[in-house]
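> Sharing a model that was predicted from the sequence below.
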Amino acid sequence: MIATNEDVVSALRSVLSESQVTTNQTILEQHSSDESYHSSSLPDIVVFPTTTEEVRKTINIANQFNIPIVPFGRGTSLEGHVIPYDHGITMDFSNMNKIIEVRDKDFLVKVQPGVTRSQLNKELKKYGLFFSVDPGADATLGGMAATNASGTTSVKYGVMRDQVRDLEVVLADGTVIHTGNLAAKSSSGYHLNGLFVGSEGTLGCFTELTLKVYGIPEHIVAARASFQTVNDAVEAVVSILQAGIPIARVELVDEPSMKQVNLHSQTAYAEQPTLFLEFQGNEAGLQQDVEFMKELVAEHNCQHIEFETDTAARNQLWEARHNLAYAYVHGHPGKKLMVTDVCLPISELAGAVEHARTALNSFALTGGIVGHVGDGNFHVLLMIDMTDTAEIKKADDFNELIVMYALERGGTCTGEHGVGIGKQKYQEQEHGKALLVMEKIKQALDPDALFNPNKLVKNKK
C-alpha cells in the first residue's frame, strides 16, 4: 500500500505538536524558493522542530515513508539549495534559535542552527566579542555552515569552515554524532568538520554548532577609495596584501554598481571603480597601516580616498555595500537577480574581472561587478527578464564563460554561494575523479538519498 501525504502528516503529528507540522499553502509557498533565479517547487509538508530529538524522530519518519528532507534556514541561499524539487518534507529550523552557551574565556559559542548572525552578535556584544563571518544577508548560522559562507571579513578572519569547532549532526539513520570538540586543534581521526561544513544539507541535519568568536577591535577605520579603472583597484588590493597590511575588509564595487549605490542609498559617492576598505586594531598601529596603504593606492592611480572612523558613517558605508544586490533589484522592476560567484588565485583576479566586464558588455546584459577581492572572490550582479528566453540564455552563457575562465586558471565555480543545483554541472570539470569520492561519501552516509536529493552531487541509489 502506497502511503499518502495524510499518512505522513499523521505520523509526524504523533511525534511533533500539531502546530509544528503544516500543509498550509501559504507556508508551503514560503518554502518553495530561495533568493536565486531558479524556479520554485512546493514541498509537501513543512515541519518546525525545536530539539535534536524532534529532528531525529522526523528523520526516522522520513525513512519509514522513504520521502526526502530539505533543511531550511531563512531561504537566503543563491543556488537553489533549499528548493524541494523532489517535494517531501522541508525542515524549517527557525524555532531552533537558542544561544546555548557563551564560553567567553575560550572564545567559543554554542548555538542552535536557527540562530541568525545578527542575533548572535547582539548577545556577544555583552562580552566584548563578535562573530566574524558576514555574508551580507542575516542568514542562520546553520545555513551559513551548510554552504560554507564567507563574505566581507573573510580576508582577515577566514570563512565559515574556519570558525566551526564542532557540529552536532543527525544522520540519515537517526544517529546523532559530533564532528569535533572544544579543543583548538586535534590530530585525531578524519576531519569531519571540514566534510560537513559546505555539505549543503546533503549528508545530515545540523542541530548544534560550536563556533569561534573574537574580541571586538579597539579601533576601526573604514575607507572609500576611487580609481580610474577596475584593474587599478584590483592591483591596489594585490599591493596591499603583498605588503602584509592587516586589512579586515576590502570590497570592489565597479562604476555601474556605484551608480546603483547612490540611487538606492541616497549617497553621493564618486561613480568610479571603488574599494570599500576596513582596518581594525589599536589606534597607533592603524595610523601606520593607513598611511602605508595611502602610499600604495596612490601608485595605482587612486583618484580620491576618504576615511570614516565614526560608527554611524562606517555603518552607512557597509550598509550601502551590503544592500547593493537589493539596489539592483529595486532599480530594475520586473527583472530577477542572478548572481555569479567565482573565486581565483589573487594573481589571476585582475584579468578575470577585466574578462567579465568585456563579456558583460559583449552580451549586452545589465549588471555590475562587485567582490570580496581580498580573497579572490568576485560576483557579477545580473538583472534578467525571466520572461525573455533569449536573455536567460545569454545570462547562462555569460555565467558559464566566467566559470570556465576561473576553472582554467586554478579557480573554483563558487567561492561562497555553494553548488546547489546552479553549479552542479561544473563539478566534474572542477573536481575530476574526486567527484566520485564525494558521490561515494554521499552514498555511504545517505544511501536512500534522503537529504536534499540531487543537490551538490547527483543521487546514486
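Sure, I can see it.
> all contacts plus neighbour counts: C-alpha atoms, from now on.
Fine.
> Just confirm residue 381 is within a helix.
No: checked against DSSP: H, G, I helix; E, B strand; the rest coil, residue 381 lies outside a helix; its state is strand.
> Strands of the stretch 1-150 of the chain, start to end?
Per DSSP state E, counting those that start in this stretch, the stretch 1-150 of the chain carries strands over the ranges 21-22, 45-47, 69-72, 89-92, 99-103, 108-111, 129-130.
> Next, format those strands as JSON lines and append distance to residue 165.
Formatted as JSON lines, those follow (distance: least, Cα to Cα, whole Å):
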{"stretch": "strand 21-22", "distance to residue 165": "32"}
{"stretch": "strand 45-47", "distance to residue 165": "28"}
{"stretch": "strand 69-72", "distance to residue 165": "21"}
{"stretch": "strand 89-92", "distance to residue 165": "24"}
{"stretch": "strand 99-103", "distance to residue 165": "13"}
{"stretch": "strand 108-111", "distance to residue 165": "8"}
{"stretch": "strand 129-130", "distance to residue 165": "16"}
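> Next one for the comparison:
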Amino acid sequence: MGLQAVVERNEDGIATALDILTQAYGDRVERGQALREQHGHTTTWLRNQPPDAVIFPKSTEEVQDIVRICATHRVPIIAFGTGTSLEGHVNAPAGGISLDFSQMDAILEVHAEDMDVVIQPGVTRKALNAHLRDTGLFFPIDPGADASLGGMAATRASGTCAVRYGTMKDSVLALKAVLPSGEIVKTAARARKTSAGYDLTRLMIGSEGTLGIITELTLKLQGIPEATSAATCSFPSLEAACNAVITSFQYGLPVARIELLNALQVKACNAYSKLSLPEAPLLLLEFHGSESGVTEQAEIFGEIAGELGGTGYTFTTREEDRNKLWQARHDAYWAALQLRPGAQGISTDVCVPLSRLAECVTATEAKLAELGITAPIVGHVGDGNFHTLLLVDMSDPAEIAKAEGYVGWLAELAISMDGTCTGEHGIGQGKAKYLERELGAGAVGMMAAIKRGIDPDNIMNPGKILLPAAGLA
C-alpha cells in the first residue's frame, strides 16, 4: 500500500558483496531477520522492506571500504541512525546493506571559544547536550525524538526551537561524507561563513542519504541563556491561537519556542502526563534571555493573547515546571496513542506561510471531522509548520485508504497555499509523488541530474525522494 519506487534487485551482486563484507567485518555483519526488519522500520502504511544485512562501522575509513565494495558490485547502501524518520527513509526496496552508525558516536572536538563541535554521525542530540553542559553551550535543534545528528542532517530536521535558532541547515557548518565512488569529501572549513564555491554542505543536508554517507559533522553551538520562562495560554479557536502567533512575530517578540496543541491533543496530554490544562486550543511558549528580558517578553505576549481571546495565561521560570510542560509536549505522540488503544499512529506534516496558517489548520481540523478520523494536531507554529497524528487500524484496508487520502489532501492544500508537503519529515518514499507538484518538473529534473552525476549506479538509498520516472538506474 502507498506509493513506493520500484528498484531492481541485484541478487548476484548482493551475495558476492555480503561474502566479502563478512570476511572483512565478521560478526559486525548481522543477518538476523528481526534486526533486518528493525532497520527497514517505517512508521507509515508503507510495508517494511528490510535490507539483506546490517553492518556497524566504526570509522570513516571503514565506511569508505564498505561503500567501495558495494559500489563494485552495485549493491544498495542505506544509512541508519536511530530509525526515527517517518517517511520510509530507511526502507531497502532493492535490498542491500544498512549501515548502522550507533558505534560511530564519538564527540571528536569541542571548540568552546568558537562555539562549535565536531562529532561522528551516531551522536544523539541528548548525548551531545549532556557532554556540553559544563561548557555553557548547547545544541538547540530539538525534533522531539532523541535522533542521531547524522540522521537529523540527512533529513534537514528541525523542531521546537527552530523559530529562534533555525533548522539543521542553519546549524551544520561543515561535514565529511563518503560518496558512492568511495571518495571521501570535506564540504567546508569551520569558518562561520564562506563564499568558496558551491554550497556542498547544504547539498548534502536534506539529501536523505541519496548522494553520500555522512561520517562527520561540524555543528554550530549556542550559549545557554541566562534565564528561561515558559508560558501556556488557551484560546477559543485554532484561528485565534494562530493569529496570536502571527501578531507576536509582527510585534517583533523574540520567542524561542511556540507550539500549538489542538483541544484533542490537550485532552490526550492531560490524561497521559497528568496535567489539568483547559481542553481547548493551547499555545505553549518559551522565552530565552536575561532575567528581566524573559519576564518582559512573557508579559507582552500575555497582552497580545488577551486581545485575541486568550484565557488562563500563566508563565513560569521554575525549571521543574518548565520541564514538566515540555516533557508533556515531547510525549504528545505517546499520549495521542492512548486516545485509541491498538491503533497505529501515522504522522504527517506540512508547512505554510504564516499568513495562511490559521486557514490551513482550521481547514485541517474540519476535514478530519468530516472523514471521522481521530487525529490530534500539534505544530511548530512559529514556522507555519504543523503535524497531525492519524490513529489508524492497520488491519482495515478501507481505513488505511481513507487516511492515505487525507494525507494527500493535506499535502495538496499546503502546496496550494504556497507551502510545502513536508516542513521537516522529509520526502523519503511516502511523499515522493508530491515533489513535482510542489517544485515543478524543472527542479525535480535538476535533482535527478545531480543524483545521476554523483551516483550513476543509484546505490545510495535508492527509491527515495525521486520516483523512477526521473530516469534513475
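On my side now, so go ahead. Bear in mind that the values here come from a model prediction, so they are computed numbers and not experimental data.
> Out of the strands of the stretch 1-150 of structure 1, which one sits most buried?
Using mean count of other Cα atoms under 10 Å, the stretch among the strands of the stretch 1-150 of structure 1 with the largest mean neighbour count is strand 69-72, at a mean of 29.
> quick one, longest helix in structure 2?
Assignment by DSSP state H gives helix 397-416 as the longest helix of structure 2.
> residues in structure 1 aligned with that one?
Mapping helix 397-416 of structure 2 onto structure 1 (TM-score structural alignment) gives residues 389-408.
> Identify each buried residue in that stretch, please.
391-392, 394-395, 398-400, 402-407 (16 or more other Cα atoms under 10 Å).
> surely residue 463 of structure 2 meets residue 427?
No: between residue 463 of structure 2 and residue 427 there is no contact under Cα atoms under 8 Å: 10.7 Å.
> which residues does the spatially most central residue of structure 1 contact?
Nearest to the geometric centre of structure 1 sits residue 149, at 3.5 Å (Cα atoms, centre = their mean). Residue 149 of structure 1 makes contacts with 133, 135, 159, 160, 416, 417, as judged by Cα atoms under 8 Å, 6 or more residues apart in numbering.
> Next, count neighbours for the fifth one.
Other residues near residue 416 of structure 1 number 23, with proximity taken as other Cα atoms under 10 Å.
> Could you report the separation of it from residue 52 of structure 1?
Using Cα to Cα, to the nearest Å, residue 416 of structure 1 is found at 27 Å from residue 52 of structure 1.
> circling back to that earlier point, going on from the longest helix of structure 2, what's the next piece of helix or strand?
Moving toward the C-terminus from helix 397-416 of structure 2, the next helix or strand (DSSP states H and E) is helix 435-439.
> now stretch 438-456 of structure 2, how far from the chain's geometric center?
Computed by Cα atoms, centre = their mean, to the nearest Å, the separation of stretch 438-456 of structure 2 from the middle of its chain amounts to 22 Å.
> Report the spatially nearest residue to residue 46 of structure 1, omitting neighbours in sequence.
Counting by Cα to Cα, 6 or more residues apart in numbering, residue 90 is the residue found nearest to residue 46 of structure 1 once chain neighbours are left out, at 4.8 Å.
> Tell me which residue of structure 2 lines up with the one you found.
Under the alignment (TM-score structural alignment), residue 90 of structure 1 pairs with residue 98 in structure 2.
> mind listing what its match touches?
39, 51, 52, 53, 54, 55, 77, 78, 79, 80.
> Residue 379 of structure 1 versus the aligned residue in structure 1 for the second one, what's the distance?
Looking back up the chat, that one is residue 51 of structure 2. Residue 51 of structure 2 maps onto residue 43 in structure 1, with residues paired by TM-score structural alignment. Plainly put, residue 43 of structure 1 is 30 Å away from residue 379 of structure 1 if you go by Cα to Cα.
> Residue 216 of structure 1 too?
According to Cα to Cα, residue 216 of structure 1 and residue 379 of structure 1 sit 29 Å apart.
> now swap in residue 5 of structure 1 and tell me
Applying Cα to Cα, the value for residue 5 of structure 1 to residue 379 of structure 1 is 41 Å.
> ok, those two, which is more surrounded?
Taking other Cα under 10 Å, residue 5 of structure 1 and residue 379 do not tie; residue 379 has more neighbours (24 against 14).
> Map the more buried one onto structure 2.
By TM-score structural alignment, residue 379 of structure 1 lines up with residue 387 in structure 2.
> so what's that match up against?
Residues in contact with residue 387 of structure 2 (Cα under 8 Å, 6+ apart) are 347, 348, 349, 350, 377, 378, 379.
> Report the spatially closest residue to it, excluding sequence-adjacent ones.
In space, and not counting its chain neighbours, residue 387 of structure 2 is closest to residue 349: 4.3 Å by Cα to Cα, 6+ apart.
> Next: residue 253 of structure 2.
Nearest one to residue 253 of structure 2, counting by Cα to Cα, 6+ apart, is residue 297 at 6.8 Å.
> Can you say which helix or strand has the counterpart of the one you found in structure 1 in it?
Structural alignment (TM-score structural alignment) places residue 297 of structure 2 against residue 289 in structure 1. In the assignment (DSSP H and E), residue 289 of structure 1 maps to helix 283-298.
> Which residue range of structure 2 does the helix or strand following that helix align onto?
Per DSSP H and E, the first helix or strand lying C-terminal to helix 283-298 of structure 1 is strand 302-308. Alignment of strand 302-308 of structure 1 against structure 2: residues 310-316, by TM-score structural alignment.
> How far does that stretch sit from its chain's centre?
30 Å.
> Report the buried residues of that stretch.
The neighbour-count check on stretch 310-316 of structure 2 (16+ other Cα under 10 Å) flags 310, 311, 313, 315, 316 as buried.
> nearest to residue 20 of structure 2, of the residues you listed?
Using Cα to Cα, residue 316 comes nearest to residue 20 of structure 2 of the buried residues of stretch 310-316 of structure 2, at 59.2 Å.
> Next up, the contacts around the closest one.
229, 230, 231, 322 are the contacts of residue 316 of structure 2 under Cα under 8 Å, 6+ apart.
> nearest residue to the equivalent of the third one over in structure 1 other than its sequence neighbours?
When you say that, I think you mean residue 231 of structure 2. Aligning on TM-score structural alignment places residue 231 of structure 2 opposite residue 223 in structure 1. Leaving aside its chain neighbours, residue 223 of structure 1 sits nearest to residue 307 (4.3 Å; criterion: Cα to Cα, 6+ apart).
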